[in-house]
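**Student:** I'll drop the sequence and a predicted model, then ask my questions.
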Amino acid sequence: MLAPDLTAALERIPGWFWPTDQRLFEWFLSEGDNRGDVLELGTYLGKSAVLIGTRVRQSETFTVCDLFESDAPDAHNDAETTRSYSTLTRDRFEQNYLSVHETLPEIVHGPTSIILDHVGADTCRFVHVDASHLYTHVKGDVLAARTVLKEDGVVAFDDYRSEHTPGVALAVWEAVAGHGLAPICVSTQKLYATWGDPSPVQERLLDWLASRPDLWHTTDVLGERILVRINQRKKPKPAASPASDLERLATELRQTTAELKKATAESRNAVQALKKATKEVSVLGPVAHRAAGWLRRRTTPGK
């Protein structure tokens, strides 16, 4: 479970990094004794980078690569960044990251196509790919991830199935079909895979998922492989117990009875007041008639 202060920090930072993937990142980055560096291609404002930074071990290097506010390498990529990432700047990323961590990761300020000039082959245990959504660039990111990952390293691809990112889907599933990429699991937003043997990590993942009541999972058969599907379990609405139902009904009955008694008392008082007024009218009627006759006789001449 994420620490409360980290959860609060992630909620403050804009971006698309859902709770299911936060749990999975934490698990992939913490499980086992596999040592190696960590790389993020496309970091936006640092939401996922902040979490990754909490799981980087001593002697490991965490590198992030992003264009930030710089010009894109081609017109299509420039249109994409202008449309989707107009608020992204390196300063904002650094401010968000330093709100949680004391030091910044290694920052490669530029397109992901230059990452192999900064990160060595077979050095990384985990790579997060969330940069351009254009097929040509994602294909390059797939090949870069394959180059820098160690034998049992894990790569996470964002937006592998979104309707607005078909280029990501094509590049990722092309790697699965023809370049040896083996899926481990998927969430609604990310696909986690390896170029090694996925079975051992899948077994450990399933054991961990069995202890997580906040996540649901199922497995699908993909030919000779299996794929684990994971999502956050919706919290059920608390069911009212029979005792609480009876207590609520008793309270409502008491309130209704009190209101009925009040209405009855007011009705009784109104009836009594009407009877009194009727009686007074019946008594005063003859007296008023005699007084009017006396007054008429006194004022009539000759009477």
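**Tutor:** Structure's in. What do you need? Residues are numbered from 1 along each chain as shown.

**Student:** rest of the way, CA atoms for contacts and neighbours
**Tutor:** Fine.

**Student:** and the longest strand anywhere in the chain, what other elements does it pack with?
**Tutor:** When secondary structure is assigned using DSSP state E, the longest strand within the chain turns out to be strand 149-158. In terms of contacts (3 or more Cα pairs under 8 Å, 6 or more residues apart in numbering; DSSP states H and E), strand 149-158 is packed against strand 124-129, strand 190-194.

**Student:** going on from it, what's the next piece of helix or strand?
**Tutor:** helix 166-178 (DSSP states H and E).

**Student:** Give me the nearest residue to Glu69, chain neighbours excluded.
**Tutor:** Closest residue in space to Glu69, ignoring its immediate chain neighbours: Thr89 at 5.1 Å, by Cα to Cα, 6 or more residues apart in numbering.

**Student:** Please disregard the earlier target; I meant Ile184.
**Tutor:** Excluding the flanking residues, the one nearest Ile184 by Cα to Cα, 6+ apart is Ala193, at 4.9 Å.

**Student:** dump the residue contacts of the one you found.
**Tutor:** Taking Cα atoms under 8 Å, 6 or more residues apart in numbering as the definition of contact, the neighbours of Ala193 are 154-156, 181-185.

**Student:** rewinding a little: can you check what angle separates the longest strand of the chain from strand 124-129?
**Tutor:** Compare the direction of strand 149-158 with that of strand 124-129 by axes from the mean of the first three to the mean of the last three Cα atoms, to 10 degrees and you get 20 degrees.

**Student:** second one coming, line it up with the first:
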Amino acid sequence: MATAQATDMKQPGELKDVPGWFPPLDQLLFTWFLARQETGGRRGDLLELGAYMGKSAILLGQHLQDGEEFTVCDLFGGEAPDGANRAETAKSYSSLTRRAFERNYLSFHDELPRVIEAPTSVIPREVAPGTCRFVHIDASHLYEHVRDDIGAARDLLLPDGIVVLDDFRSEHTPGVSVATWEAVLNRGLRPICLSTQKLYGTWGDPEPVQEELLAMLRDRTDVGLSVQEAAGHRLVRTRAHKELQPPPFPHSRHYTEPEPVAPPAPPTPTPTPRHRPSRARRLGRDLLPPIITRAVRRALAARA
């Protein structure tokens, strides 16, 4: 794998510091699907189409097993293949550079994944068919490109591999919605579950993984859950409650513990001013006999 040097730009200390759209619910689901594959002895490569600043790629890289390869494909601000894609890239990803992605990724990992700086249309030539266990599609939002990315994922995945489609129901990405549901209705894609942003599916049998997923989610109080049927497919819908926190993730090598904040010192009590006797009282105390002085004091105290 390739390596790169860190730059003098601000380095992320935690995964949440990396720019990008990767909500806690999807971090939870990515972690669960990948860990399920690993504990079940499933092996295969990882693939991400569209990486932005590397937030989801960093999590994927945490699950790379010995002998597996992780490939990331993105334009990284390079030349788009057509006018519509160029316009989309200029509008949404003008700040994206490969250098920023590599800086963020290497904050958490010793080596970079295999990085392909090109349109995702090159992937069928770069990744062998039937070698991937997990594919994340988050590249172009244009229908024609998403349709082709889904077709590539179908060919590259192992029989029970998982594909994740981002922005399948966002109002600004209708092309992704059309390509996604077209794949479900006409191209054999079987949904496993839906989050607010992503559809998780397979071209294998979804029922075993769905049953395990449902068992996990039903034990949680921080994720909303419902099950619906549509066009012969069981749709497991998930929704994050506001108290949901992302799963634990290792700090980057640049993380520093926050300075402990000392509790504020308690306020110093203001001393109660002592009443100073008047001059007349002082003279009386000095001149009168003690027995009279005590009587006067008792009388004054009774009047107070």
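**Tutor:** Yes, it's here. Nothing here was measured: the structure is a model prediction, and the numbers come from that model.

**Student:** these two touch, right, the residue nearest to Glu69 of structure 1 and Thr81?
**Tutor:** No - counting by Cα atoms under 8 Å, Thr81 is not a contact partner of Thr89 of structure 1; they are 11.5 Å apart.

**Student:** what about those two, which has more around it?
**Tutor:** Here Thr89 of structure 1 and Thr81 are set side by side on neighbour count (other Cα atoms under 10 Å), and the busier one is Thr81, at 22 against 16.

**Student:** Residue in structure 2 paired with the more buried one?
**Tutor:** Using TM-score structural alignment as the criterion, Thr81 of structure 1 maps onto Thr89 of structure 2.

**Student:** And that match, how close does it get to Leu34 of structure 2?
**Tutor:** For Thr89 of structure 2, the distance to Leu34 of structure 2 under the criterion Cα to Cα, to the nearest Å works out to 30 Å.

**Student:** same question, Lys198 of structure 2
**Tutor:** Distance of Lys198 of structure 2 to Leu34 of structure 2, given as Cα to Cα: 16 Å.

**Student:** Asn186 of structure 2 now?
**Tutor:** For Asn186 of structure 2 relative to Leu34 of structure 2 (Cα to Cα), the value is 27 Å.

**Student:** same question, Phe76 of structure 2
**Tutor:** 26 Å.

**Student:** Tyr44 of structure 1 matches what in structure 2?
**Tutor:** Tyr44 of structure 1 maps onto Tyr52 in structure 2, by TM-score structural alignment.

**Student:** which residues of structure 2 fall in helices?
**Tutor:** Counting by DSSP state H, the segments of structure 2 that form helices are 24-39, 55-62, 83-92, 98-106, 123-126, 143-156, 174-186, 207-218, 279-287, 290-303.

**Student:** now the ones you listed as CSV including distance to Leu15 of structure 2?
**Tutor:** Conversion of the helices of structure 2 to CSV gives the following (distance: least, Cα to Cα, whole Å):
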stretch, distance to Leu15 of structure 2
helix 24-39, 10
helix 55-62, 7
helix 83-92, 22
helix 98-106, 9
helix 123-126, 27
helix 143-156, 26
helix 174-186, 26
helix 207-218, 23
helix 279-287, 75
helix 290-303, 71
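
**Student:** In space, what's closest to Ser42 of structure 2 - neighbours in sequence excluded?
**Tutor:** One correction, residue 42 of structure 2 is Arg, not Ser. By the measure of Cα to Cα, 6+ apart, the closest residue to Arg42 of structure 2 outside its immediate chain neighbours is Arg133, 7.7 Å from it.
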